[in-house]
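In: let's see this in three dimensions:
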Amino acid sequence: MLWIVFAGFFMQALDTTILNTALPSIAHSLNEKPLALQPVIVAYTLTMAMLTPASGWLADRFGTRRVYFTAILIFVLGSVFCATAHTLTELTIARVLQGIGGSMLLPIGRLAVLRNVPSEQYIAALAFVSVAGQVGPIFGPVLGGWLVESASWHWIFLINVPVGLIGLLAVRRYLPAGESGVAPPFDWLGCGLLSLCMVSFSLALDASHGTGGPALGIALAALSVVSALLYIPHARRHRTPLFRLALFREPNFTTGLIGNLVARIGSGAVPFLLPLLMQLQLGYTPFHSGLMLLPVALTGAVAKRWIVPLVNRFGYGNFLVVNTLIVGGSIASFAAMSPGWPLALSILQLGIFGASNSMQFAAMNSVTLKNLSREDAGSGNSLFSMVQMLAIGLGVTIGGTLVSLFSVKLGVAAPAYRLAFVSVGLITMLSALVFRRLDIAELTRPRRAAPAADPAAR
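Out: This is a model prediction of the structure:
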């Protein structure tokens, strides 16, 4: 069972990283500009964000095995449609289908582990499954670059098919069915309002410089605000709202959500912008650019063990403020990369970013969820997951938009990438101001049965 969950998580983690190094090749094949492919990434992350909260309810309603089987099947079908897409629109729609399946792979897999593994072995089981989340980002960019050069970009999606088919057979044979038919009412209206808020906000950023112009961007932003405000009276009236408003009475949860959203914009932009910079401006091959991203994943995996002693030594508040500045500074330093830039310095920059970014995620996750009550633990974790996925999409949208705007203003692309890296780096640094508002006394008191730390969380 653990290997089944591992394979599902690996497939999802691989798919979020393998695409980035192939973007220029896909754009060339579809007769599009590379920056025009940002909807391909944003569509996937937004779909994941919108549907993740419903995964637990689906498992309770239809059974763990049935939902997990369906999730893999939808993901595989989405991968096939991605590989056979001939236009940007077709590819974007196929990525939405992939996102529908991907949104359930990790939550349902984690739920299957929780319900079928003895409590004394749960942390060890989650730690085993979480290795897939670390291995995927290590192999993803390199494998994507190699497949593009040795075969074609279509294989970055087709590689999911044999893995998925084996997973489907294994699920039918080894995954326990789980109980079905017993589920509390799901807040579909609340989920729809928050989904509308996220989608319209993301589209507003993209539309403000597109064919719709500022007027469309303002209208979409207003729609985002209105849908968020409508959720407040809805949550007060609904017996079982998607997210209780009492969640936001925990000060560090609110601060952590805002800090996560702002800090992850830069981190979300980097995997999208770096391969484009390396291939389009520095002349790297797809495989070479994939290899250059290895230091990010490797140092990130190593640095995870540093977070506990550093936080114990300096405290959450001091650590997050300083580490946030390091993350933002390392992102801004990518602006210095240019033809002839020393390879050793590039590796050092990427390594510092990978290590500090990994520790940043672990620390932000902890301060956000640490003091939630048992009653709010599940919904708080779901909302947190939505914000994480939203931030990745916003990072791609903002990063791509900045490059497009600076390119138009300056007439050339090379300095546009540099200015974009500086800009998203500064946005990340701004989140240090948010983390200064953490309630340190609240962080040091004993936890109130908050959710168990998930080693798979990034």
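
In: can we go C-alpha only for contacts and neighbour counts from here?
Out: Noted.

In: state the number of residues packed around residue 20.
Out: 24 (other CA atoms under 10 Å).

In: ok, now which ones touch the closest residue to it other than its chain neighbours?
Out: Of all residues not flanking residue 20 in the chain, residue 272 sits nearest, at 5.8 Å (CA to CA, 6 or more residues apart in numbering). Counting by CA atoms under 8 Å, 6 or more residues apart in numbering, residue 272 touches 20, 396, 399.

In: could you point out which element follows the host helix or strand of residue 429?
Out: Under the criterion of DSSP states H and E, residue 429 resides in helix 414-435. Downstream of helix 414-435, the first helix or strand assigned by DSSP H and E is helix 440-444.

In: please provide the structure for the following sequence as well, for comparison with the first:
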Amino acid sequence: MRPRRRGIASVNAEVRDGIVPAAGSLARTDDLGPPQSSANYRLVALIIASALFMEFVDATVLATALPTMARDFGVRPQEMSVALTSYLLALAIFIPASGVLADRFGSRTVFRTAILLFMLGSLACGQSPTLETIVVSRFVQGIGGAMMIPVGRLVLLRSVAKRDMVNAMSWLLVPALIGPIVGPPLGGFIVTYLDWRWIFYINLPVGALGFWLVGRFIANIREDEPPRFDTLGFILSGVSLGCLLFGFEMVSRPGEATLASILVAIGATAGVFYIRHARGRVGAILDLGLLRDETFRLAVIAGSITRITQGAQPFLLPLMMQVGLGFSAARSGTITVATAIGSLAMKSMAQRVLRRFGFRRALIWNGVIATAGYAICGLFSASWPVWAMFCVLAFSGFFMSFQFTAYNTIAYAGVDKQHMSSATAFYSTFQQLMLSLGICVAAVALHLAMVVNGNAAPTMNDFSAAFWVVTAISLSATLWNLRFAPNAGAEISGHAEAQADEGERSAA
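Out: Just a heads-up that it's a prediction; the model follows:
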């Protein structure tokens, strides 16, 4: 595939949204999705979101329970980050295979299998007696989650015309956002009044319902001639991602510097070998040729950097509330739920904002505002009233949710149907990889702050430093947002129509 060339928008039929496709390029923008959305695309989005609901509830409930679980397992609270990392590690390793599996066996078959794996992992987590066993069980959960996320997104993208995409993504995210709203207070209630193991048992009825709905309403879409599975690429990418993530995670652990260095070195070496293996290869498990599309490349890079903060937040916030401020798990949950409430409030506005300002301007300014909101969390102290913390978190969740809605939509603006499976797998892999890295960066920053300040247990000053480190990294995504073309994704957002309408009114 050759890189796409950017040009000036024209009425010429060969030029759409300023993109002039070359022969063999990824796609024209009008190849994205069917000409008309399926009649039940909202229902499909809600069914897919039921699986995301289960995942988000699990993640947010677990974050609230980490300090209590650490006491039961006899480890320091910050060492519980490995329980989050192992899940996200499985996502990063197995997501690349999801697209090929869906093309070969059918999206419905893969989706239902993923739900069963997630339920099995949840049951094992609830029975875990040690930190080591829960890490393994979370990894099994992650294998199921690895297939649910991109395959569900793939089903939706194949059901929706580009003009309905922002709306469809918002429908997809609504139940997924209800999960974080329910999660923190539910987690606080379970930890305070029941046993933390019930955190995982609640996944079982939700998973059973999702399993039935998928079988009832989602078609088993598959390719007539699926590509061959890239076994060597899968091994190399898995070794690279796995060693890098666990190497970074171990940096935060005392006495593990040597092992961490070895793992990072192995991961980097495997990554180099994968790049050599995948370069120019048809059917590579992670298709590097997708990065030749400028819009896709920028969405991957800028979105990945921004997710450093998004990954760190569910790890740092509950620890800050419970360890730093001394709040109970229940009280912590009722405060951190504000981010999800802010996210949900944004959904009705995404389409209007993108239509008015376009993707580029919205991503630039909103990204700065969202990152600054989470940086303010570093100023929290015992003197802050609870309502003020709640407002800051709701503000941050509102703007950060918009940022990811925009990234998740514009990423596919130039990807055709032929490459949609590989594009969703590629994008989802880096999405989860950077969420994992966010946890690792937060854990390392917290540990280094404790060392510099001479603290055996984390204090509010240590948490403040960790928040400012991760938000400073995410703020650098602005440099990449500036590189989006002014008319990038204009047909998806409706910004092109809005500009045309405004021009007609001015002329009149």
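
In: on that earlier part again, among the contacts of residue 272 of the first structure, which one lies nearest to residue 154 of the first structure?
Out: residue 20 (13.3 Å; CA to CA).

In: can you tell me what residue 126 of the second structure aligns to in the first structure?
Out: Counting by TM-score structural alignment, residue 126 of the second structure lines up with residue 83 in the first structure.

In: picking that back up, report the buried residues of the helix holding residue 429 of the first structure.
Out: 414-432, 434-435 (16 or more other CA atoms under 10 Å).

In: number of nearby residues for residue 314 of the first structure?
Out: 11.

In: stretch 396-404 of the first structure: average distance to aligned residues in the second structure?
Out: For stretch 396-404 of the first structure, the mean deviation from the second structure after alignment is 1.1 Å (mean CA distance after the TM-score superposition for the first structure).

In: what range in the second structure matches that stretch?
Out: For stretch 396-404 of the first structure, the aligned range in the second structure is residues 439-447, judged by TM-score structural alignment.

In: contacts for stretch 419-439 of the first structure?
Out: By CA under 8 Å, 6+ apart, stretch 419-439 of the first structure touches 251-252, 255-256, 258-260, 262-267, 269-270, 317, 320-322, 324-325, 327-335, 399, 402-403, 406.

In: what of stretch 171-191 of the second structure?
Out: For stretch 171-191 of the second structure, contacts defined as CA under 8 Å, 6+ apart pick out 42, 45-46, 48-50, 52-65, 68, 196, 198-199, 328-334, 336-338, 340-341, 343-344, 347.

In: would you agree residue 317 of the second structure is in contact with residue 337?
Out: No - contact criterion CA atoms under 8 Å: residue 317 of the second structure and residue 337 do not qualify, at 10.7 Å.

In: and the aligned residue in the first structure for residue 293 of the second structure, how far from residue 256 of the first structure?
Out: Residue pairing (TM-score structural alignment): residue 293 of the second structure is matched to residue 250 of the first structure. Distance, residue 250 of the first structure to residue 256 of the first structure, by CA to CA, to the nearest Å: 10 Å.

In: which residue lines up with residue 327 of the second structure in the first structure?
Out: By TM-score structural alignment, residue 327 of the second structure lines up with residue 284.

In: no, scratch that, I was asking about residue 389 of the second structure
Out: With TM-score structural alignment as the criterion, residue 389 of the second structure pairs with residue 346.

In: kindly report the same for residue 465 of the second structure.
Out: Residue 465 of the second structure maps onto residue 419 in the first structure, by TM-score structural alignment.

In: before we move on, what about residue 278 of the second structure?
Out: Per TM-score structural alignment, residue 278 of the second structure is aligned with residue 235.

In: dump the residue contacts of its match.
Out: Going by CA under 8 Å, 6+ apart, residue 235 of the first structure touches 190, 241-245.

In: so the match of residue 126 of the second structure makes contact with residue 154?
Out: Yes - contact status for residue 83 of the first structure versus residue 154: in contact at 4.6 Å, counting by CA under 8 Å.

In: what sits in contact with each of these two?
Out: Between them, residue 83 of the first structure and residue 154 share no contacting residue, judged by CA under 8 Å, 6+ apart.

In: for the residue nearest to residue 277 of the first structure when sequence neighbours are not counted, what are its contacts?
Out: Spatial nearest neighbour of residue 277 of the first structure, chain neighbours left out: residue 417 (6.9 Å); criterion: CA to CA, 6+ apart. Each residue near residue 417 of the first structure by CA under 8 Å, 6+ apart is listed here: 273, 277, 335, 403.

In: between helix 414-435 and the longest helix seen in the first structure, find me the angle.
Out: Criterion DSSP state H: the longest helix present in the first structure is helix 374-410. If you take axes from the mean of the first three to the mean of the last three CA atoms, to 10 degrees, helix 374-410 of the first structure sits at 150 degrees to helix 414-435.

In: so who does the one residue sitting closest to the centre of the second structure touch?
Out: The second structure has residue 431 as the residue nearest its centroid, 4.6 Å off, counting by CA atoms, centre = their mean. Shown in contact with residue 431 of the second structure (CA under 8 Å, 6+ apart): 300, 303-304, 307.
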